[in-house]
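A.B. asks: Dropping the sequence and predicted coords here.
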Amino acid sequence: MTAHGASREAMAAARERLDALTDSTSVDAARLADELAAVTALLHREVSLRRVLTDPAQPGDAKAELAGRLLGAQVGGETIDLVSGMVRSRWSQSRDLVDVLEELASIADLTAAQKAGTLDNVEDELFRFGRIVSSNTELRAALTDRAATATAKSELLRSLLGGRAEAVTERLVERLVTKPRGRSLEAGLESLSKLAAARRDRLVAVVTSAVPLSDRQKQRLGAALAKLYGRQMHLNLDVDPEVLGGIQVQVGDEIINGSIADRLEDAKRRMAG
């Protein structure tokens, strides 16, 4: 997420505290993720409480004490320490606290995957699931139906992902689907993919080609993009027969296009001009 002003500093401090916690081998990152997600849901639902905990006129220690009293019987000490530090910070908007908590929950889950050696799988599964959703209107409608219960959506996801995806992928997608908080499903999946890439300090390139790339082609493309951007690059690969030749690469908002179709369009525009 993008934060501004005081919230940016508060977010940076919260991420540092989370990293310090998850660096410890004694901390269960997956449990921490679940607890942070529960706190996120609570503060999203209880607007008045969220405003109290982010009120700059209230002493930070008083807000931390309140958070500790409310959460003490529901979450572990690490979560209380993390949330207490967050409510001591200043926030530009009360909603920013909830947004950052949600992001920290996702990062904690991704850290659990990283420790287990499954982060690459999670990153690929998030991308592939996003592609499935965007190409299947019925599935997207079922997962975003406001009239459907969270239980029904969870059961649908389990039928799709259960035993076929990493546990972290299932948890991340289930939280996104059952607690969207106003975001589109596609935007949420894209955000999760970027967080996964950030765990390895690398960028994400979405590569679309008419036919699947060979391993050698993928290696050469990854190396070329890493040299171009000065960062390691994770390739999310997609096949689209309408790309008549070459490939299309998107990194963030930048598109590098080398397909025949686009070269033809460029030629037509030049001739028309």
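C.D. replies: Done, it's in.

A.B. asks: going forward, measure contacts between C-alpha atoms and count neighbours the same way
C.D. replies: Noted.

A.B. asks: For the biggest helix by length in the chain, buried residues please.
C.D. replies: When every helix of the chain is counted residue by residue (DSSP state H), the longest turns out to be helix 94-116. Going by neighbour count (16 or more other CA atoms under 10 Å), the buried part of helix 94-116 is 94-114.

A.B. asks: Which secondary structure elements does it sit against?
C.D. replies: The helices and strands touching helix 94-116, judged by 3 or more CA pairs under 8 Å, 6 or more residues apart in numbering; DSSP states H and E, are helix 6-22, helix 29-45, helix 47-53, helix 119-135, helix 167-178, helix 185-198.

A.B. asks: Out of the ones you listed, the one nearest residue 85 is which?
C.D. replies: If you check each of the helices and strands packed on helix 94-116 against residue 85 by CA to CA, helix 6-22 wins as the nearest, at 7.4 Å.

A.B. asks: Residue 55 belongs to a strand?
C.D. replies: No. Applying DSSP: H, G, I helix; E, B strand; the rest coil, one finds residue 55 to be coil, outside a strand.

A.B. asks: how many neighbours does it have?
C.D. replies: 20 (other CA atoms under 10 Å).

A.B. asks: Now for it: which residues touch it?
C.D. replies: residue 94 (CA atoms under 8 Å, 6 or more residues apart in numbering).

A.B. asks: Repeat that for residue 204.
C.D. replies: Counted by CA under 8 Å, 6+ apart, residue 204 has contacts 194, 197, 233, 234, 235, 236, 251, 252.

A.B. asks: what's the following helix or strand after the strand or helix carrying the fifth one?
C.D. replies: Following DSSP states H and E, one finds residue 235 within strand 232-239. Towards the C-terminus, the helix or strand next in line after strand 232-239, according to DSSP H and E, is strand 247-251.

A.B. asks: So which elements touch the next helix or strand after that following strand?
C.D. replies: Moving toward the C-terminus from strand 247-251, the next helix or strand (DSSP H and E) is strand 254-257. Under the contact criterion of 3+ CA pairs under 8 Å, 6+ apart, strand 254-257 touches strand 247-251.

A.B. asks: let's bring in a second model and compare:
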Amino acid sequence: MGSATTQARTATAEALASTSGVDLDVARELFAAVGAVSGSAQLSGALSDSSVPPAARAGLVSAVFGSSYRTQTVSLLSSAAQQRWSNAGEFVEGLEELAVQATSVAESADIESELFAFSRTVASNGELELALGGRLGDASAKSALVSKLLGGRTSAGTELIVSSLVGLARGRRVRALLRRAERIVADQRSRIVATVYTAVPLNTDQQTRLQNALSARYGSAITLNTVIDTSVLGGLRVQVADDVIDASVSARLADLRQRIAG
């Protein structure tokens, strides 16, 4: 990712933070705009062309989306288009990130945990992953499948993110898209996601103590995603980004075996 894109993402996130009245309808329109822009090389190229004055790019946004989208949506799209992006592909990804962030703003539910739970479901079901992520198949049909699977079982925000990303996969793996969305939501809410591998479920008191300990270590609020893994045997293995804290019985046994082997 180029430095121009990094700065553009920051500016776009700041624009979202200063925009009032962002709800799920705005988020839904932003995802629809991602589909329109990603589906037109001409449009994505024109909106991300740094040789074109920012005001002209904003004018193009108004011309394309102004008559059918809400004021907040057009304002956010215009803000993104006026930034300097490294290339058209990163501009499209930036819009997609903006749509996920807007959903997080509009939805108070624990989207991170819901996204994680669905990604685990996808990971454990090869047929489902193929149905959602295969290159063949109609995007609207895939989104409809997500709605059938999640309708009434998760928040509206989570359903919107998953169905939209599946419909806009553009050849990307569904699990990777869900993990990215989870990280975007966590970052937007100033949280860190910790994946905990344990042989048995943690009770409420154990979860609270672990969250407090990790929060003190990393200096941020922590979202726990728990994976039941019988190979852990006992204890815990915690992963935060690339940082792994392994206090599992299996790790201690492996270390003991290594010491004995010399």
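C.D. replies: Everything's here; your move. Please read these numbers as outputs of a predicted model, since none were measured by experiment.

A.B. asks: overall similarity of the pair, as a TM-score.
C.D. replies: Once superposed, chain against chain, the TM-score is 0.94 (TM-score structural alignment, normalised by the length of structure 2); 262 aligned residues with a CA RMSD of 1.6 Å.

A.B. asks: re earlier: of all the helices and strands packed on helix 94-116 of structure 1, which one comes closest to residue 219 of structure 1?
C.D. replies: helix 119-135 (15.6 Å).

A.B. asks: now the longest helix of structure 1 and helix 6-22, what's the angle there?
C.D. replies: Helix 94-116 of structure 1 runs at 30 degrees relative to helix 6-22, counting by axes from the mean of the first three to the mean of the last three CA atoms, to 10 degrees.

A.B. asks: List the contacts of the counterpart of residue 190 of structure 1 in structure 2.
C.D. replies: Using TM-score structural alignment as the criterion, residue 190 of structure 1 maps onto residue 179 of structure 2. For residue 179 of structure 2, the contacting residues are 115, 116, 119, by CA under 8 Å, 6+ apart.

A.B. asks: Next one: residue 179 of structure 2 relative to residue 50 of structure 2, how far apart?
C.D. replies: 30 Å (CA to CA, to the nearest Å).

A.B. asks: and the equivalent of residue 18 of structure 2 over in structure 1, how many neighbours does it have?
C.D. replies: Matched to structure 1 by TM-score structural alignment, residue 18 of structure 2 sits across from residue 20. Burial of residue 20 of structure 1 is recorded as 10 neighbouring residues (other CA under 10 Å).

A.B. asks: Please apply the same query to residue 32 of structure 2.
C.D. replies: When neighbours are defined as other CA under 10 Å, residue 32 of structure 2 has 17 of them.

A.B. asks: for residue 82 of structure 1, same thing?
C.D. replies: 20.

A.B. asks: give me the element it is part of.
C.D. replies: Assigned by DSSP H and E, residue 82 of structure 1 falls in helix 77-88.

A.B. asks: In structure 2, which residues correspond to that helix?
C.D. replies: Under TM-score structural alignment, the match for helix 77-88 of structure 1 is residues 71-82.

A.B. asks: For the aligned partner of residue 103 of structure 1 in structure 2, give its distance to residue 238 of structure 2.
C.D. replies: Alignment note (TM-score structural alignment): residue 103 of structure 1 maps to residue 97 of structure 2. Distance of residue 97 of structure 2 to residue 238 of structure 2, given as CA to CA: 27 Å.

A.B. asks: show me the contacts for residue 38 of structure 2.
C.D. replies: Contacts of residue 38 of structure 2 by CA under 8 Å, 6+ apart are 44, 92.

A.B. asks: what's the answer for residue 2 of structure 2, then?
C.D. replies: Residue 2 of structure 2 touches residue 86, counting by CA under 8 Å, 6+ apart.

A.B. asks: Please pull up the equivalent of it in structure 1.
C.D. replies: Under TM-score structural alignment, residue 2 of structure 2 pairs with residue 4 in structure 1.

A.B. asks: next one: residue 219 of structure 2
C.D. replies: Residue 219 of structure 2 maps onto residue 230 in structure 1, by TM-score structural alignment.

A.B. asks: How about residue 52 of structure 2?
C.D. replies: Checking TM-score structural alignment: residue 52 of structure 2 goes with residue 58.

A.B. asks: still on that earlier bit, if we only consider the contacts of residue 204 of structure 1, which is nearest to residue 135 of structure 1?
C.D. replies: residue 236 (16.0 Å).

A.B. asks: isn't that closest one right next to residue 127, touching?
C.D. replies: Yes. Counting by CA atoms under 8 Å, residue 127 is a contact partner of residue 236 of structure 1 at 6.8 Å.

A.B. asks: Can you get me a residue count around the aligned residue in structure 2 for residue 201 of structure 1?
C.D. replies: Structural alignment (TM-score structural alignment) places residue 201 of structure 1 against residue 190 in structure 2. Other residues near residue 190 of structure 2 come to 11 when the count uses other CA under 10 Å.

A.B. asks: what about residue 190 of structure 2, distance to residue 183 of structure 2?
C.D. replies: Taken as CA to CA, the span from residue 190 of structure 2 to residue 183 of structure 2 is 10 Å.
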